[in-house]
Structure formats: structure tokens, C-alpha cells
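> coords please:
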Amino acid sequence: MSLLTLGLGSLFVFLAAIVRGYSGFGFSLLVITSLSLLMPPQTFIPAVFMLEIAASLHLLPGIWKDIHWRSLAPLIIGCIIGTPLGVWLLANVPAPPMQIALAIFVLVVTLLMGRGFVLKAMPGTAASGGVGIASGLFNGAFGIGGPPVILFYFASPAGNVAGRASLIAFFLMTDLIGLAFMSREALIGWNSVTLALIFLPALVIGIWVGARSFKNADPQVFRKWVLVLLAGLAVLSGVQGIAAYW
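The predicted structure is shown next:
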């Protein structure tokens, strides 16, 4: 890769890392959408998983006490079930139809939440497991498993702080699972490790900037910002899927 490509890639990683440090999510979709303008997805998606793991480890000490542990177990179990199918789809099936379906689902639910829809109680084990399966499917297929779980937490009574902390812990676990399955499918090589190391400084600096901004965030403003960001990411994913047919 040329120095220009790596420089632009580092800039994209830095900007996406600011979003990740602030909200706890959004990094994968922003990076995958932007880096796909520079290189084939198979070249960098494993590296994005490695960067996601590094981002979660960087944030983990500061959010450990706020994690909603009870809700994580069924989500993780569901994700373990859904991830192998998603990885198989990544290796064998075009992603655009799934991207479009995910975008429509996220936009509809985001609109409902923007109009005031919230869950009165945390969902049960079966419903939580279903959300985890959907997340694992999308995460394994094209590295974007966040939207179902983001909606799960921000529509629940968990609260902004616990929701953000739980998302960070969830992404750490699921990215480790996804990386393991990618390794089994021979999708990871030294090029992926090298690319992740090149982008790592931009990630660390961006995460630090975003996390500092979250400390002073108003809860209501944060919730609205999350919904706007989620809708924007859904539109990006949908446009990317539709563009593949042109």
C-alpha cells in the first residue's frame, strides 16, 4: 500500500475512534465504510476486529464498575450461536442484501425510539439471546454487529452510562469470538496484523479524545446524539449495500 493510502486510512481510523471513545460504538461501520474506498474489504476487516479489541481494552478500566453484567450473558451466548453463520456468509455470500436489511431495521427502530419508545423492563433471556444471535450474524458477516445490541441497551432502563459500558464489554467479547472464527476460516494473516499495528496510534489518540468528551456529556443530549449517529450509520450501511448493485 502507498503512504497516501496508509495516511488516509489512519485519518479515517482516528475520526472513527473519536466516535467510539465518546459513544462506545460506531467504529467498525465508520472505518469499514471509509476504508472500503481505499482497499478491498477482505484486506482490512480482520484488522478492524483487532483494532476494536484494542479500543475496548483501552476503555475497559474506566467503565468496569458500570457494566450491566446480568444482561451480557444471554447476549454473548446468542452471539456465539450467530457468529459462525455470519463468518460463513462473509466467506461465501455477497453482503449487500444483509446490509440493506440491517439498515431498514435500524432506521425503523431508531425512529420509534426518537418518538419516545422505551422498554419498561430489561428483556428476558430468550429475547436477549435473539438480539445476540442477530448481532453475531451481522458481526461475522461484515464486522457490524453493533446496531441490534445498541438498540437493546438504549431502549432499556439500563441508562446511558450502564448502556455505554455494557456495549464496550460486549464488543470486546464478540470481537474476540469473531476473530477466532475468522482465524478458523483462514481469513487472518500477517498483513492483517501489520495493518492493525500501523493504525493503532491513530486509534489510541482518537479513543482518548472521545472518552474525555463523554465525561462532560449531558445524558439527554447523549441519547439524542446516539440516535442520530445510529441512524446515520444505518444510512451509510444501506447506501453501501445499494451501491453494490450499480
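
> only C-alpha atoms for contact and neighbour calcs from this point on.
Noted.

> And for S156, the neighbour number?
Using other CA atoms under 10 Å, S156 has 18 neighbouring residues.

> ugh, typo on my part, it should be A126
A126, neighbours per other CA under 10 Å, totals 12.

> Which strands and helices lie in contact with the helix or strand encompassing it?
Using DSSP states H and E, A126 maps to helix 125-142. Secondary-structure packing of helix 125-142 (3 or more CA pairs under 8 Å, 6 or more residues apart in numbering; DSSP states H and E): helix 69-92, helix 146-154, helix 160-184.

> next up, for comparison:
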Amino acid sequence: MTLAAALTVLAGALVGGFVSGLAGFGLGLVALGFWLHAVTPAEATALVAFCSVLAQAQTLPAIWHAVEWRRVGPMLLAGLVGVPLGALLLTRLDMEVFRLGTGLFLIAFSGFLLLVRSQPAIHWGGTAANAAVGFVGGVMGGLAGLSGPAPTAWATLRGWSKHERRGVFQPFNLGILAAVALWNLLSGAATAELALLSAVALPGTFLGALAGAAAYRRLSDRRFHEVVLVLLAFSGVTLVWAAF
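Just a heads-up that it's a prediction; the model follows:
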């Protein structure tokens, strides 16, 4: 690995870690923009999973008090069932169509909620709805590393506070991404080159997540709501871009 590649990986880890510490998800959304210029797509995808687990685990204690396992438990269990299904679908689905459809939905969803004055809130849906959302997130996580959009959108529609939202989608994402990272290890994705890339990226991820968590504490519920929607919109744009 050249010095330029190492600096690119480190920069992506710092920025991605900051976004993850700030919003509770989204490391891959920004880090891939750096990493795909320096490493192969397969290495970048595996690196996203490993670094995301570190960033999520690092900032989880700060919002642990907001975790309600009656919400998260069914969602996470269903998501873990969905991960291997998503991995199996990887070779059977038209990924361009999947990216385009998912991206357009995220753009429309986040754009609408950013423009409306009053925040709509869904008050129906209990354990079954949480599990269904978790299953979709797990499938999307195994398919494309996109475990975050489904639970994040659901938590946003429920009208919860910033702590309540992160208390749902952060432990969910941590569990799903850990499963994806384990899947990568068992499938032989762990190579000497990936270990070297991780050694470069993980310190940057740690420092970035630390700074992002400090910024999160200064956000009001409304500002956090806006940050989440902007990141979802950005995720949609990148997916649409990748579909062409």
C-alpha cells in the first residue's frame, strides 16, 4: 500500500467515523467516497463493516440509557435472520434496479420530511412492525451493507426524540454490521491486505467517532432530525448515482 493510499484510507476513516459518531449511522456513506479511490470494492465493503462496528460500539455507552430492548430485540433478531438471505440474494438480484429503487425512495422520503412544517408521527405498530422493519434492514445489510436506512426511517416516522431514535437504530446497526463482518470473515474476505487497511483505518475511525459524539451532544432534537434526513437523502443520491 502506497503512502497516498494510506492517507486516503485514513481520511475516509476520520470523516466516516465523525458522521457515525454524530448520527449513529452513515460511516459507509462518506468513507466509501474516499476508499474506493484507494482499494478494491470488496476490500472497501469489508472495511466499512469492520470500522462501523468499532464506531458504533465506541459511542453506544453514551446512549445506552435510551436503549429499549422491547423495541430493539425483535428488530435485531429479525434482522439477523435477514442477513444471510440478503447475502444469498446478492448474486440473484439486479443490483442496478435495487440501488435505483432504494435511492429514489430515500430521496423522496427525506425530501418530503425536510420540506413539511409539521413532523408526521406514526403511533401504530408494535413488536410485529419493529420485527418487519428489522428484517428488511437485515436483508439490505447482507445485500449491500445498507442496514441503516430502514430502521432509521422507521424511527424518524415514529416521532421519537434523538436519544430514543439512536437507542433503536444504533444497537440494531451494531448487531447487523457485526454479523456482516463475521460473514465476511467466514467467507474468506479477511486477507493480509485487509488487516493492513484496518490497522490504518481503525485509529482514524476511533478519533472521528469521538469528535462526532461530542458534536451529537450539542444537537437539539430538531437539528438531529435534520442531520438524519440529510444523510438519508445523501445515501439515496449515492445509490442512484451508482445505478448508472
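
> before we move on, back to that, average distance between the helix holding A126 of structure 1 and structure 2?
Aligned to structure 2 and superposed, helix 125-142 of structure 1 gives a mean residue distance of 1.7 Å (mean CA distance after the TM-score superposition for structure 1).

> With stretch 165-177 of structure 1 instead?
Stretch 165-177 of structure 1 sits 1.5 Å off on average (mean CA distance after the TM-score superposition for structure 1).

> In structure 2, which residue range corresponds to that stretch?
On structure 2, the counterpart of stretch 165-177 of structure 1 by TM-score structural alignment is residues 167-179.

> Nearest to I100 of structure 1, out of the helices and strands packed on helix 125-142 of structure 1?
When these are compared by CA to CA, helix 146-154 sits nearest I100 of structure 1, at 13.1 Å.

> And the contacts of that closest one?
With contacts defined as CA atoms under 8 Å, 6 or more residues apart in numbering, helix 146-154 of structure 1 is touched by 25-26, 106, 109-110, 131-132, 134-135, 139, 159-160, 163, 167, 171, 223, 230.

> just stretch 97-117 of structure 2 next, same as before
In contact with stretch 97-117 of structure 2 (CA under 8 Å, 6+ apart) are residues 119, 149, 226, 229-230, 232-240, 242-243.

> can you check stretch 225-233 of structure 1 too?
23, 26, 29-30, 106-107, 110, 113-114, 147.

> could you flag which of the contacts of helix 146-154 of structure 1 are buried?
By neighbour count, with 16 or more other CA atoms under 10 Å, the contacts of helix 146-154 of structure 1 hold 25-26, 106, 109-110, 131-132, 134-135, 139, 160, 163, 167, 171, 223, 230 as buried.

> I'd like to know which of those is nearest to I81 of structure 1.
G132 (8.2 Å).

> wait, the closest one sits on T83?
No - counting by CA atoms under 8 Å, G132 of structure 1 sits too far from T83 to count as a contact (9.3 Å).

> Which residue in structure 2 aligns with G145 of structure 1?
Checking TM-score structural alignment: G145 of structure 1 goes with S147.

> Could you double-check that that match sits in contact with F169?
No - the criterion here is CA under 8 Å, and S147 of structure 2 misses it with F169 at 9.2 Å.

> anything in contact with each of these two?
Common neighbours of S147 of structure 2 and F169 (CA under 8 Å, 6+ apart) do not exist.

> distance from the helix or strand where T194 of structure 1 lies to structure 2 after superposition?
Element membership for T194 of structure 1 (DSSP H and E) is helix 190-215. Here the mean offset of helix 190-215 of structure 1 against structure 2 after fitting is 1.3 Å, by mean CA distance after the TM-score superposition for structure 1.

> For the helix or strand just after that helix, buried residues please.
Counting by DSSP H and E, the next helix or strand C-terminal to helix 190-215 of structure 1 is helix 219-243. By 16+ other CA under 10 Å, the buried positions in helix 219-243 of structure 1 come out as 222-223, 226-227, 229-241.

> Same question for stretch 173-189 of structure 1.
So for stretch 173-189 of structure 1, counting by 16+ other CA under 10 Å, buried means 173-175, 177-179, 181-182, 187-188.

> Check those residues and tell me the two furthest apart.
Using CA to CA, those reach their maximum pairwise distance at M173 and L187, which is 19.1 Å.

> residues making contact with the helix holding A126 of structure 1?
Residues contacting helix 125-142 of structure 1 (CA under 8 Å, 6+ apart): 45, 71, 74-90, 95, 98, 144-149, 152, 174, 178.

> before we move on, what about stretch 38-54 of structure 1?
Against stretch 38-54 of structure 1 from outside (CA under 8 Å, 6+ apart): 5, 9, 27-28, 31-32, 35, 142-143, 171-172, 175-176, 178-179, 182, 187-188, 192-193, 195-196, 199-200, 203.

> 7 Å instead?
5, 28, 143, 172, 175, 179, 188, 192-193, 195-196, 200 (CA atoms under 7 Å, 6 or more residues apart in numbering).

> same question, stretch 204-219 of structure 2
10, 13-22, 51, 55, 59.
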